[in-house]
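J.: dropping the sequence and predicted coords here.
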Amino acid sequence: MKIKFYSRPNCSLCNDGLLVLKMVQEDVEFDIEIINIEDNEETHEKYMLMIPVVEKEGKIVQYGNLDYVTLLESLQ
């Protein structure tokens, strides 16, 4: 399974969120595709007020303050 993680450089909330996502990855097997929203204007417009965003199979699992329990339950 591949999980998309929308982020941007110099985003401390994104860095924290990625750490939480990697902790979940220790319990659930999946690959993380990190997407810089600044690389695409449409993606930037869509997610600029939401990042970090975790997406599974085209659906947003969680955004903003990511927490272990919600991600674990959503990604199992």
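T.: Here it is on my side, so go on.

J.: hey, let's count contacts and neighbours off CA atoms from now on
T.: Noted.

J.: what residues are up against residue 7?
T.: Residue 7 is in contact with 14, 34, 35, 36, 37, 51, 52, 53, counting by CA atoms under 8 Å, 6 or more residues apart in numbering.

J.: below is an additional structure, to be compared with the one above:
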Amino acid sequence: MTKLTLYTRANCPLCDKAKADILDIKNDIEFELEEIDINSSDELTEEFGLMIPVIYIDGEEIGYGIVNETYLRNRLQEKQRNHIS
């Protein structure tokens, strides 16, 4: 199954928007969602800092900051097709 990882933090409006978009997409496309608060680790805070939200699909970074829902949906559909094939 495709795994989407969302790196986020509290009090981040862009993170909230990204998560809402992801949950909307999840209604149509099956994938595993893992949300990680970068404040839980100094290393993550240093790595991602102000880039959040950061989205990975199956370990590949596919976007950060303002998330394009259509692009994200298309990437997840592509991954889903590849997992089925």
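T.: Looks like it came in fine. Keep in mind the model is a prediction, meaning the values are calculated, not measured.

J.: circling back: filter the contacts of residue 7 of structure 1 down to the ones in strands?
T.: 34, 35, 36, 53 (DSSP state E).

J.: before we move on, what SS does the residue nearest to residue 74 of structure 1 when sequence neighbours are not counted have?
T.: Excluding the flanking residues, the one nearest residue 74 of structure 1 by CA to CA, 6 or more residues apart in numbering is residue 61, at 6.5 Å. What DSSP: H, G, I helix; E, B strand; the rest coil gives for residue 61 of structure 1 is strand.

J.: which ones are touching residue 61 of structure 1?
T.: With the criterion set at CA under 8 Å, 6+ apart, residue 61 of structure 1 makes contact with 53, 54, 55, 71, 74.

J.: what would these look like in a markdown table with distance to residue 43 of structure 1?
T.: Shown next, in a markdown table, are these (distance: CA to CA, whole Å):
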| residue | distance to residue 43 of structure 1 |
| --- | --- |
| 53 | 11 |
| 54 | 13 |
| 55 | 13 |
| 71 | 22 |
| 74 | 23 |
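
J.: that older thread, who wins for neighbours among the contacts of residue 7 of structure 1?
T.: Within the contacts of residue 7 of structure 1, neighbour counts (other CA atoms under 10 Å) peak at residue 52, which reaches 27 neighbours.
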